[in-house]
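**Q** I'll drop the sequence and a predicted model, then ask my questions.
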Amino acid sequence: MHSDLPITLADVEAAAETIRGHVLRTPLVAAPRLSAVAGCEVHVKFENLQVTNAFKERGALNRLAALDDDQRARGVIALSAGNHAQAVACHARRLGIPATIVMPRTTPFTKVASTEAFGATVVLEGETVAECRSVVDDLAQAQGLTLVHPYDHPLVMAGQGTIALEMLRDVPGLDCLIVPVGGGGLISGIAVAARALRPDIEVVGVQTSQYASMAAALRGEPAECGGDTLAEGIAVKNVSESAVGVLTALGIDVMVVDEAAIERAIYAYLVRLKTLAEGAGAAGLAALMTDPERFAGRKVGLVLTGGNIDPRLLAALTVRALEREDRVVTFRVTVRDRPGELGRVATLIGHEGANILEVSHQRLLLDVPAMRATTDVTIETRDAPHADRIQRALEAEGMMVTRLDPLQRRDEAR
């Protein structure tokens, strides 16, 4: 084993003892329905079942438990707009440690409220996490607070590495672990522990293409980061230099996946495993679905790192997925402008076993003859053949029918 790494297997095992009984030992579950899609044997580590619904509790608690009496009395400070904030707040309250969490002013209210509910003092400053860093430094110095970094600390890395201990004890035959990567603390801890126990095991990191900072760092190149991402939990511009050293020393590869793959993975977790995954948490499955040949026939462990996804976002992603599968379809039906025609459309659709979700009746479109009217009907169908059958049934009754592309429908709505 490399002697110059920031943590060792012994550190991870010590962290496991520290957090035992205070952090849930989450299940590692075989996922046959994901296996059928991916072409390999998939096992999922459900870190979304933690009290704060994310893995961050492991590293946060291991760091907090190491504070001396003076540090505990003065309190801690953390910079986070998400899971790390809640993890620090949750365990600081349990240990009786005052906690201050600095968040960007743009942080959704639900995340602010969740963090405050754990007893932390929330300070909203700056537009981005980077702009908040100077506020953290000033408060820490002025009040003597100890910084609990979300990823760049050996105790945090060791705490996150306990995931690997649990996975390999539950399913010793795993030959590959796929791990979402942000700043690098999680994958560093997992890689050190896994390689110490199983030198032949492959550990693969995953980042979103919008924030492929670790992948760039491993190539020795500057990272180009920015833009909106579903995986905000791993949208990190500045990765840990210690983590870069760990991954380089252990030869860990980091894959890059696009936003569409992450969206598909969130939906796959929802419909195939009946569980919630935030964008960052779904990154591992996104990698598996992006390059199935790489993992074909293998026994793969996915770390579902968290499930804190906004319900409105999840609803939007679900509708988009149903539209791609032709299970939600919008028809533009042109009919004669006379009483009863809309009812006739609805009756035909109901007769074919579809459910009407939305109706928009138009008489003023200039590309429609004066004695005609259009009806945009959004319906729920079983599949693409069912949608085709409904369209033919409407056309057989003399109606002009076109299927609207979802993007076209949204553009017209705007």
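**A** Perfect, thanks for sending it.

**Q** Every contact and neighbour count from this point should use C-alpha atoms.
**A** Fine.

**Q** In the strand or helix carrying Glu17, which residues are buried?
**A** Assigned by DSSP states H and E, Glu17 belongs to helix 9-19. Buried residues in helix 9-19, defined by neighbour count with 16 or more other C-alpha atoms under 10 Å: Leu9, Asp11, Val12, Glu13, Ala14, Ala15, Ala16, Thr18, Ile19.

**Q** Would you mind listing the two of those that lie farthest apart?
**A** Across the buried residues of helix 9-19, no pair lies farther apart than Leu9 and Ile19, at 15.5 Å, counting by C-alpha to C-alpha.

**Q** Does anything pack onto the helix holding Glu17? Which helices or strands?
**A** On a contact count with 3 or more C-alpha pairs under 8 Å, 6 or more residues apart in numbering; DSSP states H and E, helix 9-19 meets helix 57-65, helix 154-170, helix 185-197.

**Q** this is the comparison structure:
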Amino acid sequence: MTIEDIEAAARRFSGRVLTTPLVASPSLSKRCGVPVGLKLEHHQTTGSFKLRGATNAVLSLSNEERARGVVAASTGNHGRALAHAARAEGSLATICMSHLVPENKVSEIRRLGADVRIVGSSQDEAQEEVERLVAEKGLVMVPPFDHPAVVAGQGTLGLEIVEQMPDVALVLVPVSGGGLAAGVAAAVKARRPATRVIGLTMERGAAMQASLAAGKPVLVEEQPSLADSLGGGIGLDNRVTFRMCRELLDDIILLTEGEIAAGMRHAYAEEREIVEGAGAVGIAALLAGKINDIDGPIAVILSGRNVHMGLHLSVMNGETDPFRKEAAA
């Protein structure tokens, strides 16, 4: 993965994907003692950064491949993005998801015209259905993260950050399978090698962090979390994102459910932004004092807004861990 791949992705989907704003956060800047900017990627057309990678991947296919149809496993946001990107190019998307994916995300994917398959209780089980459909029906797999075109598409967000905040010293990025983190880190470090990029994820089922600690991709138990978009494994045969995250990320920090809830509340009360749990992890890490050695401007990626509004309301009303009984069961 090179900076040229990321620059090519930006050119390829120009006009199809929004350039999202990066705005100052007075409250977080005061708390941290340095300028803090919020990259409002949750304002993206489908409500998350996933549209970048999905669109680049679909546009990179041949006409024959698009005619066969695309398929992917998803925790929700990639499925929504792929359904949108496929429909825009006259292709049909099939999205496989586990029972852990919130219904609001499932219904939106159906609304976009995708064929939805609900399979099992983990991302890995959904992926097994994807592989069956590829083998039996000839569909073209567009993975949610471990694919060069997907990573390059997500990396365009890093290009925008450097253009919008040229003196950025630290970028805080959500990390799950690593497509966003790898792409952003590749872009940012190509343009500003001294800038640190730190990945953020929830304590429950932190697949990339566990894999990096083990020195190889490992399986983790997928558990309910406010940051549901960060759930799922990285794939035992991971080819792209594990290596890139190992080489490019400066650290990965884990957050409790209570800390994620606090991040969501701050986004709403202080920034007037509605974000899902995965989108709030950067704010959460700053509020919890988990970022050390702050020596310059910080860019915080708000990666998605596709939260069930009933859940969002309960968090705004003080709920810190709606899933604790399920997680303990």
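**A** On my side now, so go ahead. This structure is a prediction, so every number in the text was calculated from the model and none was measured.

**Q** What's the TM-score once they're superposed?
**A** After superposition, the two chains reach a TM-score of 0.91 (TM-score structural alignment, normalised by the length of structure 2), with 316 aligned residues with a C-alpha RMSD of 1.8 Å.

**Q** against structure 1, where does the lengthiest strand in structure 2 fall?
**A** Assignment by DSSP state E gives strand 196-202 as the longest strand of structure 2. Counting by TM-score structural alignment, strand 196-202 of structure 2 lines up with residues 202-208 of structure 1.

**Q** ok, average deviation of the matching stretch from structure 2?
**A** With the two structures superposed, stretch 202-208 of structure 1 lies on average 0.7 Å from its match in structure 2, counting by mean C-alpha distance after the TM-score superposition for structure 1.

**Q** tell me the helices in the stretch 201-350 of structure 1, going along the chain?
**A** Secondary structure of the stretch 201-350 of structure 1 by DSSP state H, counting those that start in this stretch: the helices cover 213-218, 241-250, 259-273, 283-290, 292-295, 311-324, 341-351.

**Q** Could you identify which of these is most buried?
**A** Of all the helices of the stretch 201-350 of structure 1, helix 283-290 has the most neighbours on average by mean count of other C-alpha atoms under 10 Å, namely a mean of 28.

**Q** thinking again about what came up before, minimum distance to Gln141 of structure 1: which of the helices of the stretch 201-350 of structure 1 has it?
**A** Gln141 of structure 1 lies closest to helix 241-250 among the helices of the stretch 201-350 of structure 1, at 23.6 Å (C-alpha to C-alpha).

**Q** returning to what we had before: the helix holding Glu17 of structure 1: what's the following helix or strand?
**A** Per DSSP H and E, the first helix or strand lying C-terminal to helix 9-19 of structure 1 is strand 28-30.

**Q** May I see the buried residues of the helix or strand just after that next one?
**A** Next helix or strand after strand 28-30 of structure 1 toward the C-terminus (DSSP H and E): helix 32-38. Neighbour counts using 16+ other C-alpha under 10 Å place Leu34, Ser35, Ala38 of helix 32-38 of structure 1 among the buried residues.

**Q** Name the nearest residue to Ala215 of structure 1, ignoring sequence neighbours.
**A** Of all residues not flanking Ala215 of structure 1 in the chain, Val254 sits nearest, at 5.5 Å (C-alpha to C-alpha, 6 or more residues apart in numbering).

**Q** Can you find the partner of that neighbour in structure 2?
**A** In structure 2, the residue paired with Val254 of structure 1 according to TM-score structural alignment is Ile252.

**Q** before we move on, what about His149 of structure 1?
**A** Matched to structure 2 by TM-score structural alignment, His149 of structure 1 sits across from Pro143.

**Q** Make a markdown table from the helices of the stretch 201-350 of structure 1 and add distance to Ala387 of structure 1 to it.
**A** Shown next, in a markdown table, are the helices of the stretch 201-350 of structure 1 (distance: least, C-alpha to C-alpha, whole Å):
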| stretch | distance to Ala387 of structure 1 |
| --- | --- |
| helix 213-218 | 43 |
| helix 241-250 | 49 |
| helix 259-273 | 21 |
| helix 283-290 | 27 |
| helix 292-295 | 30 |
| helix 311-324 | 11 |
| helix 341-351 | 10 |
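
**Q** Quick check: which of those helices is nearest to Ala373 of structure 1?
**A** Closest approach to Ala373 of structure 1 among the helices of the stretch 201-350 of structure 1 (C-alpha to C-alpha): helix 341-351, 9.4 Å.

**Q** according to the alignment, that closest one goes to what range in structure 2?
**A** The aligned range for helix 341-351 of structure 1 is empty, by TM-score structural alignment.

**Q** Other residues contacting that helix?
**A** Here helix 341-351 of structure 1 makes contact (C-alpha atoms under 8 Å, 6 or more residues apart in numbering) with Val335, Asn355, Ile356, Thr375, Ile390, Ala393, Leu394.

**Q** which residues sit against the helix or strand hosting the third one?
**A** Going back to what we said before, that points to Ile356 of structure 1. Element membership of Ile356 of structure 1 [criterion: DSSP H and E] is strand 355-362. For strand 355-362 of structure 1, the external contacting residues (C-alpha under 8 Å, 6+ apart) are Ala346, Ile349, Gly350, Ala373, Thr374, Thr375, Asp376, Val377, Thr378, Ile379, Glu380, Thr381.
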